[in-house]
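Colleague: Sequence first, then the predicted structure:
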Amino acid sequence: MARGKSYKVSFKPTFQNQVMLFPPDLNEMVSADHPVRIVDQIIDGIDLRVLVARYKAGGTSSYSPSMLLKVLVYAYMNNIYSSRKIEDVLKRDIYFMWLSGMSKPDHNTISRFRSNRLQEILQPIFSQVVLLLCTEGLLSLKELYTDGTKIEANANRYSFVWGKSITNNREKIKEQLNELWKYAQSVAAAELNSPPDPPDPGPVDSSKVREAIEQINQALDSVKNEKKVDPKIRQKLNYARKNWPDTLDKYDKQEQILNGRKSYSKTDTDATFMRMKEDHMKNGQLKPAYNVQISTNNQYILSYSIHQNPGDTLTLPTHLSSHIKHLKIKPSNITADAGYGSEQNYKLLESKKITAYVKHNQFDRNQNEKIRLKKRFTVDQLPYDQQEDVFTCPAGKKLINQGSSQSQSSSGYPQVITKYQCESCSYCRLKNQCHGQKGNRVIEVNLQYRRLKTKADKRLNTKKGIAKRKKRSYEVEPVFANIKHNHQFKRFMLRGLEKVTVEMGLLALAHNLRKVA
C-alpha cells in the first residue's frame, strides 16, 4: 500500500425497495434435501380418504386437509405447538409458505382441524406412515420395546377431586344422619308407642336422605312440648334438607367421572393426578397428567396409546391390542421393564405366543448375590418340587400343600393362592431368621405367577435376553427424552382424552419424520 493513499470501505448494494418483474419462486428457495420436503412427500404418499370423508359437501370451500396435516406435522417437528404461533409462521416462514401453497388458515381453523377433524382417524394415518417406513427398511414390526412416561395435562394443578374424599364425606353424612335418628328416637320414644326405625344401613343417596329427614322432622313434630327439642337439631335438620341431597347428587356425578380412578381434575376431567418426575417445585407434588405408552423399534415410534391410570402394569393389554389392531401384525417379542412384570401381562403374552423379555419386580434384586443370600428365607428363594408339590426351607424341612383359594389382585385380576405349612419348626436353629410366626411356618404362594417369573428369569439371562435388556435402555427411553427435553414438550395443549390422543399422534408422527429427515 502506498504511503498516504486512503481507500474507501465498499459494501454490497441493498435493493430493499426494488420492484421485481417476476415474483420469487418459493420452490427454488427450498433446498431439495430440506425436511419440509420429506413431510410433503410422505403425507402425499398415504391414503387420506378417511380424513376427506370427515368433510360434508356444500357450502363454502374448505382448506385442503392434506395441507393442514402437513402444516401441523411440520410445526410439531419444529417445536411449534400453539395454533396462534402456527398461524403466525404461515405468514412469514418460507418453508411453511411453500408447504401451504401460500394459504393462510387462521388459528381457529387450525385448532378445529386438530381438535375435531383428526379425532379417531389420526392413529390409522400414523400407522400408514409406520408401514411405509417399514417397507423402506428403516424399522421392524416384529421386535417391540415398550415403555411409558407421564405428561402433564392442560389443567389447573389445584383443581382436584379425590375419590377417597368423596367416600369419606358420604360416610360423614351417614354418621350424622344416624345421630339425628338416635336423637329423634330418644325424644319421641316417650310420646310415641313405636319410635321411627333407623335408616337403611346401605349406601346413602339423595332420595334416602330426603325421606329420612322428612321422617325425623315428623318424629320431632310429634313431640307436644317443643322445648324438649334442641333448637340446634332443628337448625342442623334444615341445613341437611337444603344441602345434603344436592351434595350427594354432586358426589354421584363425580363418581361417574372417576369411573374407578382415584382422582381427576375439574378443568380436564379425563386427567388423573399422578406423581411426576419433572417436578418444578421439587417436592413430589401430584399433578394432573396422562400416562403415555409407546412401542419403538430402531428409535422409531411404532404405536402409542394414552391411559388415565398412573401405573404401567395395567396399560399393556390395551396398548398391545391397539398396536395389533392398527398395524395388522403381531410382534414376535416385546421388551419392557419391571413395571410391566405382572401375572396378567405374562399370561397375556404367553397366550398370544409373544416372547416376553419383561422383568418382574424382584428380577434386579435377584441378580445380586449378596441380596440373594440375605433373602434366602423369602418365599421366592425357597426351592419348589413340582412333582411332590412341596417347598423346602433352608433347614431342609418340607412345606406341605394345605389347599388353594381364589383371590384377586389390586387390579381385579383373578388369582389362585395356595397355602403351604412346614411339617415342623420345633427346635429349628434357623427359626428366628426364617419367620416370626407362632408355631410352624405358613406361606401363601401364587404358583402360576411363580412359574411365569421363573420362565422370565431364564429368558432374560440368556445371551439374547441380556442384549435385549441393554438395548431397551437406549431404544425407547431416548425417544421420550427427545420429545420432552430436546423439543420441550412437557405439557399437552389440548384437553380431554380424545384430543390428547390426537396431540400424541402428531408428536409421534413428527418424531418419526424428523428422524427420517
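Modeller: Yep, that arrived. Bear in mind that the values here come from a model prediction, so they are computed numbers and not experimental data.
Colleague: Please count neighbours and contacts with C-alpha atoms only from this point.
Modeller: Fine.
Colleague: Determine the number of other residues adjacent to residue 22.
Modeller: By the criterion of other CA atoms under 10 Å, residue 22 has 6 neighbours.
Colleague: distance of it from residue 97?
Modeller: 18 Å (CA to CA, to the nearest Å).
Colleague: any chance you could map the strands in the protein?
Modeller: Counting by DSSP state E, one finds strands in the chain at the ranges 143-152, 160-162, 263-265, 272-275, 286-297, 300-307, 333-336, 355-358, 384-385, 390-392, 398-408, 414-422, 442-445.
Colleague: roughly how far out does the shortest one sit from the chain middle?
Modeller: I take that to be strand 384-385. 39 Å (CA atoms, centre = their mean, to the nearest Å).
Colleague: Same question for the longest one.
Modeller: In terms of CA atoms, centre = their mean, the centre of strand 286-297 is found 5 Å from the chain centre.
Colleague: now it against strand 300-307, angle please.
Modeller: Following axes from the mean of the first three to the mean of the last three CA atoms, to 10 degrees, one obtains 150 degrees for the angle between strand 286-297 and strand 300-307.
Colleague: what packs against strand 286-297?
Modeller: strand 143-152, strand 272-275, strand 300-307 (3 or more CA pairs under 8 Å, 6 or more residues apart in numbering; DSSP states H and E).
Colleague: next, the one to line up against it:
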Amino acid sequence: MSNFRQVDRETGFLLLPSVDEWLPERHLARFVVEVIERLDLSAMVKAYRGSGSASYHPSMLLGLLVYGYATGVFSCRQLERATYDSVAFRFIAANDHPDHDTIATFRRRFLREIEGLFVQVLMLAREAGVLKLGTVALDGTKVHANASRHSALSYEHASKLEAQLKAEIKELMALAEAADSADAPDGMSVPQELARREERLARIAEAKAKIEARAKERFAREQADHEAKMRARAEKARKTGRKPGGRPPQPPTAGPGAKDQVNLTDEDSRIMPGPGGGFEQAYNAQAAVATGSLLVVANDVVQAANDKEQIAPTLAALAALPEALGKPEAMLADTGYFSNANVTACAAAKIAPLIALGRERHNLSWQDRFAKAPPAPDNPTPLKAMAHRLASPEGRQLYALRKQTPEPVFGIIKSVMGFRQFSLRGLEKVKGEWNLVTMAWNVKPMFALAPA
C-alpha cells in the first residue's frame, strides 16, 4: 500500500500566518527590502499630500519595482498579479495588493527621484565592501523602444500622403456640394470622412514640422564642422605655402532629406542597426561598469546609434559621484568610442584611457601576445601615451577586461532578467527606466557578494 502525505486544502490556519515565515532567511526579496529600508525616501514621502484615502508607502511600491525588474517582471499588470501569485512579491507587499494603475503612476511620477537612489545604492555597496572604483569599462547596447519601426513616417512619404489627402478632401467637398444630385456610397458619411482626413493632415503636418526641426539642428552641426574643416585646410595651406591635397569637404545640404523620418508612436526613438543585422526602433543604452564587482556606476540613454560622443557625458557622470565612492583610475572602451578628443578628455579628467585604436585582431600568435612593449615616447601626447599603454603587456592584460565586464552585464539584463524593450516612451522617461533597470541589476551582484 502506498504511503503519501495528506493533501488538505480545506483546513484553516490554527494561528494567523506571518509573511516573514514565507521566505528563506537568505532570499533576494528580503535583501531588496533591507536595501530600500536604508535609502532616503524623504523626497517621495513629502510628495504625498496626506489627505484623502491612505496611500501605499513609497518603500513598498519601490520594492515591488526593483524586485520586479531584477526578476524579469516589468509590466505593472504582471506586478499586480504577482502580489497574489508569488510568495516573494507577497512578502514585499506585506500581503497587500496595489493595483497596476497605482504602480504605473508611482513609476512615472518618481523616475527623477529614483535617479538619486541609484547613487545611494552604490554608497551601500561601497560600505559593504562590494564596490571599488578602480577600472571602469564603458559600452552601449541597443534596446528596443516601445514602438514599431513600421510606425515611422519618412519626409518623402509624408509629403505624398499630404498631397493624397488634400486631393481626397477636395473630392469629398465636391461630393458634399452635389449631394442632392449625386448618390453617395451606402454607409458613407461625408462629414466623418472629411474630419478623419483633416485629423490625419494635422498629424502629418506635425510630423513634418518635427523632421524639419531635426534637419535644421543637424544642418547647424554639420555647417559648424564644415567651417572648422575649411579653417583647418586654410591654416595648413598658410603654413606649408601649398594647396592642400585631396578634394575640399562638401558643404552640408540644408533642409530635410527624403528618408528623414519620425516615429509616430515614440518620436524620441530612432531606427538603429541591430546586432544581428537589419534595423530596429531603439535607443542606445550606455553603462559604465566597475571591473571588480560588475556594478553599473554610471548610465545614460542616447538617441545616437554611434558611441563616439558618449565619453564626455560619462566622464561628467563619474565626476558627479560622491567622493566617498572613490575615483576611477582607468576607463576601457572599444574602438567605437575612439577619437583624439575623447582620449584628451580622459587624460584631462586624470583617468587613464584604454580605448582601442581599431578593430582587434583575432587568433594572435604567441609572439604577438608576449611581445615586449616598444620604448616609451618622449613627451608623448595623450594619444601616443595611450597607444604605448595599449601595446604594453600590462595594458593588453587590463584592456582584456573590457569584454568580460559590460558585455556580461548586458547579456544578463537582456537574457536572464529579460529586459529587451522599454515600457515607457520618450527620452526622459526611458532614461529613468534604464536607471531603474541598472539599479535593479546592481542589487543582484550585491546580494550574491554579500556575506551570508
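Modeller: Received it, and whenever you're ready, just let me know what you need. What you see is a predicted model; the values in this text were computed from it and never measured.
Colleague: Would you mind giving the helices and strands packed on strand 286-297 of the first structure as TSV with distance to residue 38 of the first structure and mean neighbour count added?
Modeller: Listed next are these as TSV, based on distance: least, CA to CA, whole Å; neighbours: other CA atoms under 10 Å:
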stretch	distance to residue 38 of the first structure	mean neighbour count
strand 143-152	25	24
strand 272-275	37	23
strand 300-307	16	24
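Colleague: With respect to residue 266 of the first structure, which of those strands lies nearest?
Modeller: strand 272-275 (10.2 Å; CA to CA).
Colleague: Go ahead and name everything in contact with that closest one.
Modeller: Outside strand 272-275 of the first structure, the residues within contact range by CA atoms under 8 Å, 6 or more residues apart in numbering are 150, 160, 261-265, 284-290, 308-310.
Colleague: Can you pull up the most central residue in the second structure?
Modeller: What sits nearest the mean C-alpha location of the second structure, by CA atoms, centre = their mean, is residue 285, with 3.1 Å.
Colleague: Disregarding residues adjacent in the polypeptide, which is nearest to the residue mapped onto that one from the first structure?
Modeller: In the first structure, residue 285 of the second structure lines up with residue 292, judged by TM-score structural alignment. The shortest distance from residue 292 of the first structure to any non-neighbouring residue, by CA to CA, 6 or more residues apart in numbering, is to residue 306 (4.8 Å).
Colleague: so how many other residues sit close to residue 233 of the first structure?
Modeller: Residue 233 of the first structure: 14 surrounding residues under other CA under 10 Å.
Colleague: The closest residue to it other than its chain neighbours: neighbour count?
Modeller: In this structure, residue 233 of the first structure finds its nearest non-sequential neighbour in residue 180, 7.6 Å apart by CA to CA, 6+ apart. Residue 180 of the first structure has 21 neighbours, counted by other CA under 10 Å.
Colleague: Map residue 180 of the first structure across to the second structure for me.
Modeller: By TM-score structural alignment, residue 180 of the first structure lines up with nothing in the second structure.
Colleague: got it, and residue 92 of the first structure?
Modeller: In the second structure, residue 92 of the first structure lands on residue 85 (TM-score structural alignment).
Colleague: so who does the residue nearest to residue 292 of the first structure touch?
Modeller: By CA under 8 Å, 6+ apart, the neighbours of residue 306 of the first structure are 290, 291, 292, 293, 497, 500, 501.
Colleague: now with 7 Å?
Modeller: Taking CA atoms under 7 Å, 6 or more residues apart in numbering, we find residue 306 of the first structure in contact with 290, 291, 292, 293, 501.
Colleague: With distance to residue 250 of the first structure as extra columns, can I get those residues in CSV?
Modeller: Converted to CSV, the contacts of residue 306 of the first structure look like this (distance: CA to CA, whole Å):
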residue, distance to residue 250 of the first structure
290, 25
291, 27
292, 30
293, 33
501, 28
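Colleague: if we go to the second structure, which of those residues are intact?
Modeller: Comparing those with the second structure on both residues aligned by TM-score structural alignment, their matches' CA atoms under 7 Å, the contacts found in both are 290, 291, 292, 293, 501.
Colleague: My read is that residue 111 of the first structure contacts residue 84, right?
Modeller: No. Contact criterion CA atoms under 7 Å: residue 111 of the first structure and residue 84 do not qualify, at 8.8 Å.
Colleague: out of the two, which sits in the more crowded spot?
Modeller: Taking neighbours as other CA under 10 Å, residue 111 of the first structure and residue 84 compare with residue 111 leading, 17 against 14.
Colleague: Aligned to the more buried one, what sits in the second structure?
Modeller: Looks like residue 111 of the first structure aligns to residue 104 there (TM-score structural alignment).
Colleague: repeat for residue 466 of the first structure
Modeller: That one, residue 466 of the first structure, aligns with residue 396 by TM-score structural alignment.
Colleague: Just confirm that match contacts residue 390, I think it does.
Modeller: Yes. Using CA under 7 Å, residue 396 of the second structure is in contact with residue 390, at 5.6 Å.
Colleague: Comparing these two, which residue is more hemmed in?
Modeller: Per other CA under 10 Å, whichever of residue 396 of the second structure and residue 390 has more neighbours is residue 390, with 21 against 15.
Colleague: Please verify my assumption that that one contacts residue 400.
Modeller: No. Using CA under 7 Å, residue 390 of the second structure is not in contact with residue 400; the gap is 10.3 Å.
Colleague: OK, contacts around the match of residue 285 of the second structure?
Modeller: Residue 292 of the first structure touches 148, 149, 150, 305, 306, 307, counting by CA under 7 Å, 6+ apart.
Colleague: Nice, that's everything, thank you.
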